[in-house]
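Asks: next one to model:
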Amino acid sequence: MAKTLISYEELANAAGTDLGYSEYREVTQEQVNIFADATDDHQWIHTDPEKAKEGPFGGPIAHGYLTLSLQIAFWTELFDVTGVSTKVNYGLEKVRFPSPVPVGAKIRMKAAIAEVTEVPGGYQIAVDQVVEVQDAPKPAVVSRGLYRFYA
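Replies: Just a heads-up that it's a prediction; the model follows:
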């Protein structure tokens, strides 16, 4: 799906806009290890593939927060606002991790703009975001992202 581009002037009326799906991307062991180093979270279910084979998931899984962090990369594939001076990732609401992401799995995100609120100097949008694991019955991450755009 093509990236949705909206001008700053159109943003006020963007609630309900379906942004579609990002492309799939594979989660690699190298990526998981780098994230473990960055966050000092070296739990064996993420970083020890041999031991993880005997664990509850049958192999290593990505950190939930790594999967959550990838929403930024997916987000930039799906949406942009033109005519703004500043774009801010304002936060998250209602974050859940319903299903693990096995290392080697492919994930993608679907998103829709749920709300648009005027804030001093700009607009805040609330985006319902779901990260899916290819061929899995449940999503890996369900969240509502908050983003601000200033003229």
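Asks: every contact and neighbour count from this point should use C-alpha atoms.
Replies: OK.
Asks: for the protein, longest helix please?
Replies: As assigned by DSSP state H, the longest helix anywhere in the chain is helix 29-39.
Asks: who are the packing partners of it?
Replies: Other helices and strands packing on helix 29-39, by 3 or more Cα pairs under 8 Å, 6 or more residues apart in numbering; DSSP states H and E, are helix 44-47.
Asks: run through who's touching stretch 137-144.
Replies: Outside stretch 137-144, the residues within contact range by Cα atoms under 8 Å, 6 or more residues apart in numbering are 64, 67-68, 92-101, 126-133.
Asks: please disregard the earlier target; I meant stretch 23-32.
Replies: Outside of stretch 23-32, the residues that reach it under the criterion Cα under 8 Å, 6+ apart are 46-47, 62-63, 66, 74, 77, 101-109.
Asks: pull out the buried positions in it.
Replies: Of the residues in stretch 23-32, 24-25, 27, 29, 32 count as buried by neighbour count, 16 or more other Cα atoms under 10 Å.
Asks: same thing with stretch 44-64?
Replies: Buried residues in stretch 44-64, counting neighbours by 16+ other Cα under 10 Å, are found at 45-49, 52, 59-64.
Asks: so how far is that stretch from its chain's centroid?
Replies: The offset between the C-alpha centroid of stretch 44-64 and the centroid of the whole chain comes to 22 Å, using Cα atoms, centre = their mean, to the nearest Å.
Asks: could you also give me the structure for this second sequence? I'd like to compare it with the first:
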Amino acid sequence: MKLGDPAASLVVDRAGELTAHVGNEIGISGWAALEEADVLGFAELTGDRHWIHTDPDRARAEVGLDGLLAHGFLVLSLITALGGQCYTVRRARRWTNYGLERLRFTAPVFPGDEFRLRLTLDDAAPEPAGTTRLDLGCLLERRNHDRPALVATWIVLVEEA
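Replies: Presented below is the predicted three-dimensional model:
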């Protein structure tokens, strides 16, 4: 995978400072792209060797695709790296992926397609034990396409030092 430089990034010292940004876009990652080797490697790693992800000739012939289709879960897994380009909490000691809500794979991603993450802060709420829960709206847009590759709400718990 090739990751580009971030287009915009929000930096705060403490997670509580993010409450001022609730309802706003907090960052845009740089453009990224998957290579065919990434898709094939993910197929081997996960055991999801469906021909639509591993046999470009069959994908073209039987479905009319341009080649291999990237796994939705592969595309989803990139959110963490791309999200790290969108915002930073300097005093964060630990981040925990708490889950996802309303995840939808809305358009295909093929090797060579460029995409980037647009991240909005839907909510920021203090939790017990000094953590802050962030509800992050994720839109993975594709260059030169109207429909995003995925949309989701990503829930992250931030523990500060």
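Asks: re the thing from before, find me the equivalent region of the longest helix of the first structure in the second structure.
Replies: Mapped onto the second structure using TM-score structural alignment, helix 29-39 of the first structure covers residues 36-46.
Asks: and Tyr150 of the first structure, how many neighbours?
Replies: Applying the criterion other Cα atoms under 10 Å, we find 17 residues in the vicinity of Tyr150 of the first structure.
Asks: returning to what we had before: among the contacts of stretch 23-32 of the first structure, which ones are buried?
Replies: Among the contacts of stretch 23-32 of the first structure, those buried by neighbour count (16+ other Cα under 10 Å) are 46-47, 62-63, 66, 74, 77, 101-103, 105-109.
Asks: residue most distant from the centroid, the second structure?
Replies: For the second structure, the C-alpha farthest from the mean C-alpha position belongs to Ala61; by Cα atoms, centre = their mean, that distance is 30.1 Å.
Asks: nearest spatial neighbour of the residue nearest the centre of the first structure, skipping sequence neighbours?
Replies: Taking Cα atoms, centre = their mean as the criterion, Gln71 is the residue nearest the geometric centre of the first structure, at 1.8 Å. What sits nearest to Gln71 of the first structure in space, not counting adjacent residues and going by Cα to Cα, 6 or more residues apart in numbering, is Met109, at 7.1 Å.
Asks: what lines up with that neighbour in the second structure?
Replies: In the second structure, the residue paired with Met109 of the first structure is Leu117, using TM-score structural alignment.
Asks: list the residues that contact that match.
Replies: Counting by Cα under 8 Å, 6+ apart, Leu117 of the second structure makes contact with 28-30, 79, 82-83, 138-141.
Asks: again, only this time at 7 Å
Replies: Leu117 of the second structure makes contacts with 28-29, 82, 138-141, as judged by Cα atoms under 7 Å, 6 or more residues apart in numbering.
Asks: surely it is in a strand?
Replies: Yes: read with DSSP: H, G, I helix; E, B strand; the rest coil, Leu117 of the second structure is one of the residues of a strand.
Asks: just the strands in the first structure please.
Replies: Under the criterion DSSP state E, strands of the first structure are mapped to 4-7, 18-21, 25-26, 79-82, 86-96, 106-119, 122-133, 141-150.
Asks: out of those strands, deepest packed?
Replies: With neighbours taken as mean count of other Cα atoms under 10 Å, the strands of the first structure reach their highest mean count in strand 122-133, at a mean of 22.
Asks: since that was my last question, I'll sign off now.
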